[in-house]
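Participant: Give me a 3D structure for the following:
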Amino acid sequence: GLLEEIRSQLSKKDNALMEFLLDGWDSEKLGEDFYLKAAASNNDFVRDYFEYDLGLRNAKVSYLNKALGRPEGQDIMILPHDSTKYEEIKDFEDAAKAVEVLGQNDILGRERGLDDLLWAKIDELTVMHVFDIDVILGFVCKLKIVDRWLSLDEATGREYFRKLVKDLRKGVEGKFEGEVLN
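Facilitator: Next up, the predicted model:
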């Protein structure tokens, strides 16, 4: 498939980054060790993306704790401060946006809102990059979001796919016209 084709064009070092990134989409591998490795990564995209991912996941757990009357902080993953630059959950940059999204009654709407936050973060992390490994990693993250939605709700999956294609066209046109920011 497409991922295999992408990976066949990557160096050994970039393939290792890709493997790590893909592990981040496997819920069985998302423990403290994974996030500590991400925090220690030399790659800015991997480090910053998974910092955001952890913050978003913690915001979701915090919201659910409050909604279900569970103790505050239960099941929140806070990494040791001496081993990471990750901040406390209260300092998560999009905590207010996450709470707003999670407050929706529609379950699919909540999931879509959370994925929209991830999508926007990916755009933010890759905006000043031309075509380096960070852009490829960002593309793969978006591809994973599209894939997830094709199985959850095909219409939304197709919409995300169109958005991905539009983003690609806009990115390529902007790069070749000398535009970096809109």
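Participant: CA atoms for contacts and neighbours, from now on please.
Facilitator: OK.
Participant: what about residue 131, neighbour count?
Facilitator: Residue 131: 12 surrounding residues under other C-alpha atoms under 10 Å.
Participant: which outside residues touch the longest helix belonging to the chain?
Facilitator: Using DSSP state H to define each element, the chain has its longest helix at helix 44-68. Residues outside helix 44-68 that contact it (C-alpha atoms under 8 Å, 6 or more residues apart in numbering) are 17, 21, 24, 35, 38-41, 70-77, 86, 89, 92, 94-95, 98-99, 102, 114, 118, 121-122, 125-126, 134, 137-138.
Participant: this one as well, want them side by side:
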Amino acid sequence: MSSKYYYLVAGLPELSLEDSKLSYTVADFKTEIYSGLSTSDQKLIDLFYLKFDNANVLKLLKDKDAEIDTRGNYSAAELTEYISTLKEGGEISSKEFPAYLSVFILDYLNTPVESIVLYEDHLATLYYEYAMKCGNKFVSSWFEFNLNINNILVAFTARKFKWDIAGNIVGNTDVCEALRTSSARDFGLSGEVDFWESLVKINEIAELVEREKKLDALRWNWMEDAIFFDYFTIERIFAFLLKLEMIERWISLDKEKGNQLFRSIIESLKNEVQIPAEFR
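Facilitator: You can find the predicted model right below:
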């Protein structure tokens, strides 16, 4: 167990709330904590912030003058330039710009709308597959978990509307393969995927906000289990960031519930982070 980020992790519970507003944000993390991480750990954290770049790319493809979310890794000018380069048939190095985003932009420009279930889902699955190759077990598993969730939900939607399932599944996991090839009602996955039943129930929820909350609860519980034995590591910091973003999003939608959720995180962190005797 690394104690490399001992003081940083021990400091995370210091976060406080001001009324119904977070006093600490995902953007603050980038400016205050990011520089204190090792280069390899910064690259892992960059993977988290790419979710904002994903949303920004979608916005700019629809409207080149759109206001973007500044929490991403790339500026509006950089993203606009990349989109323009790809539109004109140019190439962009994968060292300069994540390969999956180039793939998505080209897909968006060249694919008829009706043949992609949802652009957001397609982009999310490309992102998860890309991030799974990061080399960190927890981070890779987190993205594989989300890739599988996304693909299963896409398969449910495609089957319901009699769309092509195989063509809308992204990735090379065993779950992806089963979704592409199985005609069984459960795609042969109910015994293989431990969250299958939860996902079937969530998929039946018609109310979108409620459905999204249930999905976040599923993700939250997965995270809690996955980092149970990680204390002062980059894994715990990554999970904290995921939770912080989740709550930030819910506070913007539902202040009271978001605040309750936030308080529960802080309490659980306080209970988990016990200061070793030699540091007292």
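Participant: Could you tell me where the longest helix of the first structure falls in the second structure?
Facilitator: With TM-score structural alignment applied, helix 44-68 of the first structure matches the range 137-161 in the second structure.
Participant: In contact with whichever residue in the first structure pairs up with residue 198 of the second structure, which residues are there?
Facilitator: With TM-score structural alignment as the criterion, the equivalent of residue 198 of the second structure in the first structure is residue 97. Residues near residue 97 of the first structure by C-alpha under 8 Å, 6+ apart: none.
Participant: and residue 97 of the first structure, how far is that from residue 65 of the first structure?
Facilitator: Residue 97 of the first structure sits at a distance of 17 Å from residue 65 of the first structure (criterion: C-alpha to C-alpha, to the nearest Å).
Participant: Then residue 36 of the first structure?
Facilitator: The value you get for residue 36 of the first structure to residue 65 of the first structure, if C-alpha to C-alpha is used, is 24 Å.
Participant: same thing with residue 13 of the first structure?
Facilitator: 40 Å.
Participant: Neighbour count: these two, which is higher?
Facilitator: Ranked by neighbour count (other C-alpha under 10 Å), residue 13 of the first structure and residue 65 place residue 65 first, with 17 against 9.
Participant: Distance check, the more buried one against residue 74 of the first structure.
Facilitator: Going from residue 65 of the first structure to residue 74 of the first structure by C-alpha to C-alpha gives 7 Å.
Participant: Repeat that for residue 19 of the first structure.
Facilitator: Using C-alpha to C-alpha, residue 19 of the first structure is found at 30 Å from residue 74 of the first structure.
Participant: Contacts only, for residue 134 of the first structure.
Facilitator: 44, 45, 125, 126.
Participant: which of these does the second structure keep?
Facilitator: Retained in the second structure (both residues aligned by TM-score structural alignment, their matches' C-alpha atoms under 8 Å) from these: 45, 126.
Participant: Type out the ChimeraX command that picks the buried ones from the contacts of residue 134 of the first structure.
Facilitator: The following ChimeraX line selects those of the contacts of residue 134 of the first structure that are buried, judged by 16 or more other C-alpha atoms under 10 Å:
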select :45,125,126
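Participant: Now the two most distant members of the contacts of residue 134 of the first structure.
Facilitator: Maximum pairwise distance in the contacts of residue 134 of the first structure, criterion C-alpha to C-alpha, is 10.0 Å, between 44 and 126.
Participant: helix, strand or coil for residue 122 of the first structure?
Facilitator: Recorded secondary structure, residue 122 of the first structure: helix (DSSP: H, G, I helix; E, B strand; the rest coil).
Participant: Now which residue in the second structure aligns to it?
Facilitator: Superposed on the second structure with TM-score structural alignment, residue 122 of the first structure falls opposite residue 223.
Participant: Now find how far off-centre the helix or strand containing residue 78 of the second structure is within its chain.
Facilitator: Under the criterion of DSSP states H and E, residue 78 of the second structure resides in helix 76-87. Centroid displacement of helix 76-87 of the second structure relative to its chain, using C-alpha atoms, centre = their mean, to the nearest Å, is 23 Å.
Participant: now stretch 219-230 of the second structure
Facilitator: 15 Å.
Participant: List the buried residues for that stretch?
Facilitator: Quick answer for stretch 219-230 of the second structure (16+ other C-alpha under 10 Å): 219, 220, 223, 226, 227.
Participant: Now, the residues you listed that are in helices?
Facilitator: Short answer: these in helices (DSSP H) are 219, 220, 223, 226.
Participant: contacting residues for the residue sitting nearest the centre point of the first structure?
Facilitator: For the first structure, residue 118 is the residue whose C-alpha lies nearest the centre (C-alpha atoms, centre = their mean; 4.5 Å). Residues in contact with residue 118 of the first structure, defined by C-alpha under 8 Å, 6+ apart, are 52, 53.
Participant: how about the helix or strand residue 269 of the second structure falls within, aligned to which bit of the first structure?
Facilitator: Residue 269 of the second structure belongs to helix 255-272 when assigned by DSSP H and E. Mapping helix 255-272 of the second structure onto the first structure (TM-score structural alignment) gives residues 154-171.
Participant: Please work out which residues outside that stretch touch it.
Facilitator: Stretch 154-171 of the first structure is contacted by residues 142, 143, 145, 146, 147, 148, 149, 150, 151 when judged by C-alpha under 8 Å, 6+ apart.
Participant: mean shift of it relative to the second structure?
Facilitator: The superposed stretch 154-171 of the first structure is, by mean C-alpha distance after the TM-score superposition for the first structure, a mean 1.9 Å from where its aligned residues fall in the second structure.
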